[in-house]
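Trainee: sequence? don't have it. structure:
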């Protein structure tokens, strides 16, 4: 009798071991390889129990998934310098872009030069090429018999476009009583002072289209040189006048960087004192 009971107990123990081994192989509730707090989700996949919306989805290296394209190449936002990385001040001396351009426009020819402050990485020739394209655009100030523009590198000029560090812009604009606060541009004494931060970073509205914002900078400040004052938004949904201080808000207007439409209609708004 005792021998029979011992045999029965041994058989039951063997069956329990076999059952546990089967459950482990199926990915069931065995806990030997799970960390504390981990549970099994449907299908046997592990989950920490942490809501997905609060988990970091960053790829290896900690880069935001929005910083690279699907093909793995850097997007424009990934290569754009940060506010802190841009040099805050410079020596106040400038290199003039070499060469010259033909006159664009039918009105009185205004001669200008393009200068870039020493010590910053921007190429004077590249900046000059962009300024030339902006001032020659048919939607620009040359429309409807406006002035013509010719870039030169020597001789007398009517105005100069100067790309400079925020500190240098502040110093030059401040000499004329303007406070640019390290952030904005100005037109003073025949000098269109372009803040390096705005040239590289634009503003939140134009962050994905920096080239367009550069057109706004040039057209706005050259507009001041030509005698145009500030304007406001003419109405919700209307294109913002180029003489509107768009950096201070769009006020219901849509982004626009040109004084005229492609059809030659002036884009204007109410005068702002």
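Mentor: Perfect, I can see it now. As the structure is a prediction and not an experimental result, all values here were calculated from the model.
Trainee: going by C-alpha atoms from here, please, whenever you check contacts or count neighbours.
Mentor: Will do.
Trainee: and the strands in the protein?
Mentor: Secondary structure of the chain by DSSP state E: the strands cover 39-40, 46-47, 94-96, 109-117, 148-151, 159-164, 186-188, 191-195.
Trainee: out of those, which gets nearest to residue 83?
Mentor: Distance to residue 83, taken as Cα to Cα, is lowest for strand 191-195 among these, at 12.2 Å.
Trainee: just checking, what packs against that closest one?
Mentor: strand 159-164, helix 166-174, strand 186-188, helix 210-225 (3 or more Cα pairs under 8 Å, 6 or more residues apart in numbering; DSSP states H and E).
Trainee: same for the last one, what does it pack against?
Mentor: The criterion is 3+ Cα pairs under 8 Å, 6+ apart, and the helices and strands that helix 210-225 contacts are helix 124-136, strand 186-188, strand 191-195, helix 196-201.
Trainee: use this one as the comparison:
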């Protein structure tokens, strides 16, 4: 019976070396894989948080989504969520009536213009949903605009919160406007504004919605309201359209139709030219 020969030590060594080389290669592969993972994590940490806020709280950029290029893009404008069954707040006419009591804006400003400086307060009827301070800021900007009445070099204004005043600008509900203006014999019909006594009375509906005859932004129509009524206060009467295609005078009753003129909120243009028209008796 023949016995199998035992493998010599010389044959066993190469197998041992082969297993050693396999372990070495496996270790290197694991090391390379770990290094790759660490590198990827490092890159993600560096580039994945571009949109986080800096120390001042301002965003540094937009976080890139997978598949987007690294080039920065301007943010796309987003629309506010639509309210179902309700018009936007800025175009809601607001309440028709109110309590007839007013909040006075706790705001004041520097004098604007030269000549006769008239001090005025801003008041808003309670329950209208309008901030008296915000309204005062807007009216102050209107009266201080270089296209306003200060361009004549004779009239100036100063917003005050308390103390003696020359007139008040009051934003009131249509019913309250009718009551105050009607007491002076003026018929505002729940629709328009008036200047009576020491008061400029602004109809809340007009302040919130503008006019169908005025094809401009709401803040421009608010400027027309203020410029028209304050124009009466400083001595200007009504005017009419000076000609087709020309700017309608601020002292024109534009809510009744433009008669061929273009809607315009300002008594002067940017060059200081008066945008007037023929007087209306």
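Mentor: Structure received. Nothing here was measured: the structure is a model prediction, and the numbers come from that model.
Trainee: thinking again about what came up before, which stretch among the helices and strands packed on helix 210-225 of structure 1 comes nearest residue 260 of structure 1?
Mentor: helix 124-136 (12.3 Å).
Trainee: so which of the helices and strands packed on helix 210-225 of structure 1 is the most packed in?
Mentor: Neighbour counts (mean count of other Cα atoms under 10 Å) averaged over each of those peak at strand 191-195, with a mean of 25.
Trainee: and that strand, how far from structure 2 on average?
Mentor: Aligned to structure 2 and superposed, strand 191-195 of structure 1 gives a mean residue distance of 0.3 Å (mean Cα distance after the TM-score superposition for structure 1).
Trainee: can you get me a residue count around the alignment partner in structure 1 of residue 225 of structure 2?
Mentor: When structure 1 is aligned by TM-score structural alignment, residue 225 of structure 2 is paired with residue 217. Neighbours of residue 217 of structure 1 under the rule other Cα atoms under 10 Å: 26.
Trainee: and what of residue 278 of structure 2?
Mentor: Residue 278 of structure 2, neighbours per other Cα under 10 Å, totals 13.
Trainee: ok, residue 19 of structure 1 next?
Mentor: Neighbourhood size, residue 19 of structure 1 [other Cα under 10 Å]: 10.
Trainee: map it across to structure 2 for me.
Mentor: Checking with TM-score structural alignment, residue 19 of structure 1 has no match.
Trainee: check residue 114 of structure 1 too.
Mentor: In structure 2, residue 114 of structure 1 lands on residue 122 (TM-score structural alignment).
Trainee: check contacts around that match.
Mentor: 104, 105, 132, 135, 136, 159, 161, 168, 169, 170 (Cα atoms under 8 Å, 6 or more residues apart in numbering).
Trainee: is it true that the fifth one touches residue 105?
Mentor: Yes: with contacts counted by Cα atoms under 8 Å, residue 136 of structure 2 reaches residue 105, the gap being 6.4 Å.
Trainee: identify the contacts common to the two.
Mentor: Common neighbours of residue 136 of structure 2 and residue 105 (Cα under 8 Å, 6+ apart) are 121, 122.
Trainee: what range in structure 1 does the lengthiest helix in structure 2 sit on?
Mentor: Secondary structure of structure 2 per DSSP state H: the longest helix is helix 9-47. On structure 1, no counterpart of helix 9-47 of structure 2 exists by TM-score structural alignment.
Trainee: turn the helices and strands packed on helix 210-225 of structure 1 into CSV, columns for distance to residue 235 of structure 1.
Mentor: Listed next are these as CSV, based on distance: least, Cα to Cα, whole Å:
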stretch, distance to residue 235 of structure 1
helix 124-136, 26
strand 186-188, 26
strand 191-195, 29
helix 196-201, 26
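Trainee: residue 249 of structure 1 is nearest to which of the ones you listed?
Mentor: Comparing these by Cα to Cα, helix 196-201 comes nearest, at 15.1 Å.
Trainee: trace residue 147 of structure 1 over to structure 2, please.
Mentor: So, by TM-score structural alignment, residue 147 of structure 1 is matched to residue 155.
Trainee: make sure its match is actually in contact with residue 144.
Mentor: No: look at residue 155 of structure 2 against residue 144 with Cα under 8 Å: they stay out of range, at 10.7 Å.
Trainee: quickly list what's touching both of those two.
Mentor: residue 113.
Trainee: spatially central residue for structure 2, please.
Mentor: In structure 2, the residue lying closest to the centroid (Cα atoms, centre = their mean) is residue 219, at 10.4 Å.
Trainee: separation between that one and residue 210 of structure 2?
Mentor: 9 Å (Cα to Cα, to the nearest Å).
Trainee: same thing with residue 188 of structure 2?
Mentor: Distance from residue 188 of structure 2 to residue 210 of structure 2, by Cα to Cα: 16 Å.
Trainee: so the two - more neighbours on which side?
Mentor: More crowded of residue 188 of structure 2 and residue 210, by other Cα under 10 Å: residue 210, with 23 against 18.
Trainee: and the more buried one? What does it align with in structure 1?
Mentor: In structure 1, residue 210 of structure 2 lands on residue 202 (TM-score structural alignment).
Trainee: these two touch, right, its match and residue 210?
Mentor: Yes: contact criterion Cα under 8 Å: residue 202 of structure 1 and residue 210 qualify, at 5.5 Å.
Trainee: mind listing what the counterpart of residue 111 of structure 2 in structure 1 touches?
Mentor: The alignment partner of residue 111 of structure 2 in structure 1, by TM-score structural alignment, is residue 103. Going by Cα under 8 Å, 6+ apart, residue 103 of structure 1 touches 109, 148, 149, 150, 151.
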